[in-house]
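Peer 1: give me a 3D structure for the following:
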Amino acid sequence: MSESPDEYCTRELRSADPDRWLTALFAPDARRPGLHALYAFNAEIARAREAVSQPMIGQIRLQWWREAWEGIWENRPRNHPVVRALHAHCQRLDRGNVFALIDARETDMEEKPPADMNALLEYAEASSAPLMQLAAQQLGAALPPDIARDAGIAYALIGLLRATPHLATQHRVMLPANVLGAHGLMPEDVYQRENHASLAAAMSEIAEEAGRRLRAARSGHVTREALPALLPTTLAGLHLSALTRLHFDVTAAENVVTPLRRQMALLWASLRGRF
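Peer 2: From the prediction side, this is the model:
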């Protein structure tokens, strides 16, 4: 028996983005296939850069997704399992947020790191906050823009810290150039994994900003209906605590945040109604 588009999205999401797959388990059963489709789409555009040999080809992939969404809204979906699942469940999603997510991934095609913290924050917000808004919409809930912005920035910054070693293997750095420079570092030092103490100090600045954004997001009120859209931030908070405690040894921090810890944190957040 062939795999359905919904089954494909679930399988792909569980492999590509296990944290969001786990948080979707806390959504109502009827809403879960739509969340899986939305998150599978996000995984597709998030890996557009590393899936190709040249940035220009990555840009072509992003344009393919823009056109695919136009087809979804015009009831002529392309023959791709994620597109077909999106057509079945996500036709009414806000166009502005969908295209904002795709546009944000244009930054991934650039060779240089962000120039400064402001540039990094702009990227973090654009690549994450619209997804939380879309997830809330898929859940039939409203999410205050300021909470989506702060939670999205926090989630993205923590994700970039976690991804620093992986990106370095591709000679990519997403830490701001001026922050690296303030600690005597060049992007090449990150590639070569030298000066760990200086790199940890640079990462600490990003972590402090992520922590501020996380606290700001948590200070607001979110309905129970919208809560699953923000549960990825609960897991990001676990990772931030582990990274800080272990002086930004990313591998050690990943080992500390076990599947059981993730599950228990999400269960507790769901019971409390707070992320």
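
Peer 1: CA atoms for contacts and neighbours, from now on please.
Peer 2: Will do.

Peer 1: and the strands in the stretch 51-200 of the chain?
Peer 2: Counting by DSSP state E, counting those that start in this stretch, one finds no strands in the stretch 51-200 of the chain.

Peer 1: just the helices in it please.
Peer 2: Applying DSSP state H, counting those that start in this stretch to the stretch 51-200 of the chain gives helices spanning 55-73, 81-89, 95-104, 117-138, 145-169, 177-182, 187-191, 196-218.

Peer 1: what comes up buried for the shortest one?
Peer 2: Put plainly, it is helix 187-191. Neighbour-count burial for helix 187-191, counted by 16 or more other Cα atoms under 10 Å, picks out 187, 189-191.

Peer 1: contacts for it next, please.
Peer 2: Applying Cα atoms under 8 Å, 6 or more residues apart in numbering, the contact partners of helix 187-191 are 113, 168-169, 171-173, 177, 180, 195, 199.

Peer 1: try the longest one
Peer 2: Counting by Cα under 8 Å, 6+ apart, the neighbours of helix 145-169 from elsewhere in the structure are 121, 124-125, 127-130, 132-133, 173-174, 190-192, 203, 206-207, 209-211, 213-214, 216-218, 220, 230, 232-233, 236, 239-240, 250.

Peer 1: what about Thr258, how many neighbours?
Peer 2: 10 (other Cα atoms under 10 Å).

Peer 1: next one: Ala115
Peer 2: Neighbour tally, Ala115, other Cα under 10 Å: 15.

Peer 1: about what we covered before: switch the buried residues of helix 187-191 over to CSV; also include distance to Pro81.
Peer 2: Formatted as CSV, the buried residues of helix 187-191 follow (distance: Cα to Cα, whole Å):
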residue, distance to Pro81
Pro187, 38
Asp189, 41
Val190, 37
Tyr191, 36
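
Peer 1: one more, so I can put them side by side:
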Amino acid sequence: MTVAPHTLQQAQAYAAERAAASGSSFYYAFLFLPPARRAAITAFYAFCREIDDIVDGVREPTIAHTKLAWWRQQVALAFTPGRVPDHPALIALQPHIAPYGLTPEPLLQVIDGCEQDLQHNRYLDYPALARYCHLVAGVVGEVAARIFGQSDPDTTAYAHRLGLAMQLTNIIRDVGDDALRGRIYLPVTELQRFGVRARELLTLGHEAEPDFDARFAALMRFQIERALATYDEAVALLPAADRATQKPGLMMASIYRTLLQRVARDPARVLRERVTLAPLHKLWLAWKMQALGRW
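Peer 2: Model prediction:
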């Protein structure tokens, strides 16, 4: 895999464009950060998007594994003194490694988590799903907390819990999209508990047994209530000393909680379309947390 050489300025522009084009809720929280922190988290987010897109966009597992192996080498280069990685996302991130005390391990864990998607399309139970969520989201929260300005070591536990809550939200929102890719992230034991069959999800309810809507709604209510409780648990873990610096994470939590509440009104909607919030609504929720400090 080859990438054209980039200057630091070009790399930063690439990362900023990647973040803005994604339409992600993360982007709206980044807007309220000071320039240096915004540049750092934007570069890290661009890296995460690149890794995630390999799993979602490459149909041949062998090619995907090769690409991820290349990214492992790029992470090693980024953290080697005197070396410069090839990809603009990591070129943009490299100047922020020392100022924010970043280490390669979380970035490699993100790759591990995405590689797991190439090997598993089901999770037996919630503990297994939570371990996956830690790799693809908990460690992302850990890096983000450092960049945002973490001062208390206990903030790491909050960041891991918030990452879990946000990944659970992604899973709930993406039930339909994931089914089209042959993936079901909702734990098998919980599907069985609510009487929902894998085939019913994979066919988006079109080949469902009687009462599917009721069974699916009950399953989704359980998922939503657990995710909402996980947000509350995360906030309870946030030390008072870091509440001001960690507002960007709380902004994202506010946006994601609101998305969950929208899904709760009509759980079956996730099988028909991707549930989203309007950009102006996301910006309003982010501003409210920044200005008022509440959901």
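
Peer 1: any idea what the TM-score is?
Peer 2: Taking TM-score structural alignment, normalised by the length of structure 1 as the basis, the two superposed chains have a TM-score of 0.90; 273 aligned residues with a Cα RMSD of 2.2 Å.

Peer 1: got a markdown table for the contacts of helix 187-191 of structure 1, with neighbour count too?
Peer 2: A markdown table is the format used below for those (neighbours: other Cα atoms under 10 Å):
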| residue | neighbour count |
| --- | --- |
| Pro113 | 19 |
| Ala168 | 18 |
| Thr169 | 13 |
| His171 | 15 |
| Arg172 | 20 |
| Val173 | 24 |
| Ala177 | 19 |
| Leu180 | 22 |
| Asn195 | 13 |
| Leu199 | 22 |
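
Peer 1: adding distance to Ala265 of structure 1, write those out as JSON lines.
Peer 2: Below are those laid out as JSON lines (distance: Cα to Cα, whole Å):
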{"residue": "Pro113", "distance to Ala265 of structure 1": "33"}
{"residue": "Ala168", "distance to Ala265 of structure 1": "30"}
{"residue": "Thr169", "distance to Ala265 of structure 1": "31"}
{"residue": "His171", "distance to Ala265 of structure 1": "34"}
{"residue": "Arg172", "distance to Ala265 of structure 1": "32"}
{"residue": "Val173", "distance to Ala265 of structure 1": "30"}
{"residue": "Ala177", "distance to Ala265 of structure 1": "34"}
{"residue": "Leu180", "distance to Ala265 of structure 1": "33"}
{"residue": "Asn195", "distance to Ala265 of structure 1": "34"}
{"residue": "Leu199", "distance to Ala265 of structure 1": "29"}
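
Peer 1: and those residues, which is closest to Ala85 of structure 1?
Peer 2: Arg172 (32.2 Å; Cα to Cα).

Peer 1: for the closest one, what is the corresponding residue in structure 2?
Peer 2: Using TM-score structural alignment, the equivalent of Arg172 of structure 1 in structure 2 is Arg183.

Peer 1: ok, now which ones touch the closest residue in space to its match that isn't next to it in sequence?
Peer 2: Of all residues not flanking Arg183 of structure 2 in the chain, Asn121 sits nearest, at 4.6 Å (Cα to Cα, 6 or more residues apart in numbering). Neighbour list for Asn121 of structure 2: 182-185 [criterion: Cα under 8 Å, 6+ apart].

Peer 1: report how many residues lie close to the counterpart of Arg193 of structure 2 in structure 1.
Peer 2: When structure 1 is aligned by TM-score structural alignment, Arg193 of structure 2 is paired with Ala182. Ala182 of structure 1 sits with 12 neighbouring residues when counted by other Cα under 10 Å.

Peer 1: Arg61 of structure 1 versus Ala182 of structure 1, what's the distance?
Peer 2: From Ala182 of structure 1 across to Arg61 of structure 1, the span is 36 Å (Cα to Cα, to the nearest Å).

Peer 1: likewise for Ala253 of structure 1?
Peer 2: 33 Å.

Peer 1: ok, these two, which is more surrounded?
Peer 2: Here Ala253 of structure 1 and Arg61 are compared on neighbour count by other Cα under 10 Å; more neighbours surround Ala253, at 21 against 18.

Peer 1: surely that one touches Leu243?
Peer 2: Yes - counting by Cα atoms under 8 Å, Ala253 of structure 1 touches Leu243, with 5.3 Å between them.

Peer 1: quick check: Phe30 of structure 2 touching Ile41?
Peer 2: Yes - at 7.4 Å, Phe30 of structure 2 and Ile41 qualify as touching, with contact defined as Cα under 8 Å.

Peer 1: which SSE is the aligned partner of Leu283 of structure 2 in structure 1 in?
Peer 2: Per TM-score structural alignment, the equivalent position to Leu283 of structure 2 in structure 1 is Gln263. In the assignment (DSSP states H and E), Gln263 of structure 1 maps to helix 259-272.

Peer 1: which other residues reach that helix?
Peer 2: Residues contacting helix 259-272 of structure 1 (Cα under 8 Å, 6+ apart): 22-23, 26, 227, 231, 234-235, 238, 275.

Peer 1: which one of these sits closest to Asp108 of structure 1?
Peer 2: Proximity to Asp108 of structure 1 was ranked across these by Cα to Cα; first place goes to Leu235, at 23.6 Å.

Peer 1: Trp21 is in contact with the closest one, correct?
Peer 2: No - using Cα under 8 Å as the test, Leu235 of structure 1 is too far from Trp21 to be in contact (11.8 Å).

Peer 1: between the two ends of stretch 68-80 of structure 1, what distance do you get?
Peer 2: 9 Å.

Peer 1: ok, back up a step: farthest-separated two in the contacts of Asn121 of structure 2?
Peer 2: Among these, Gly182 and Tyr185 lie farthest apart (Cα to Cα), at 10.1 Å.
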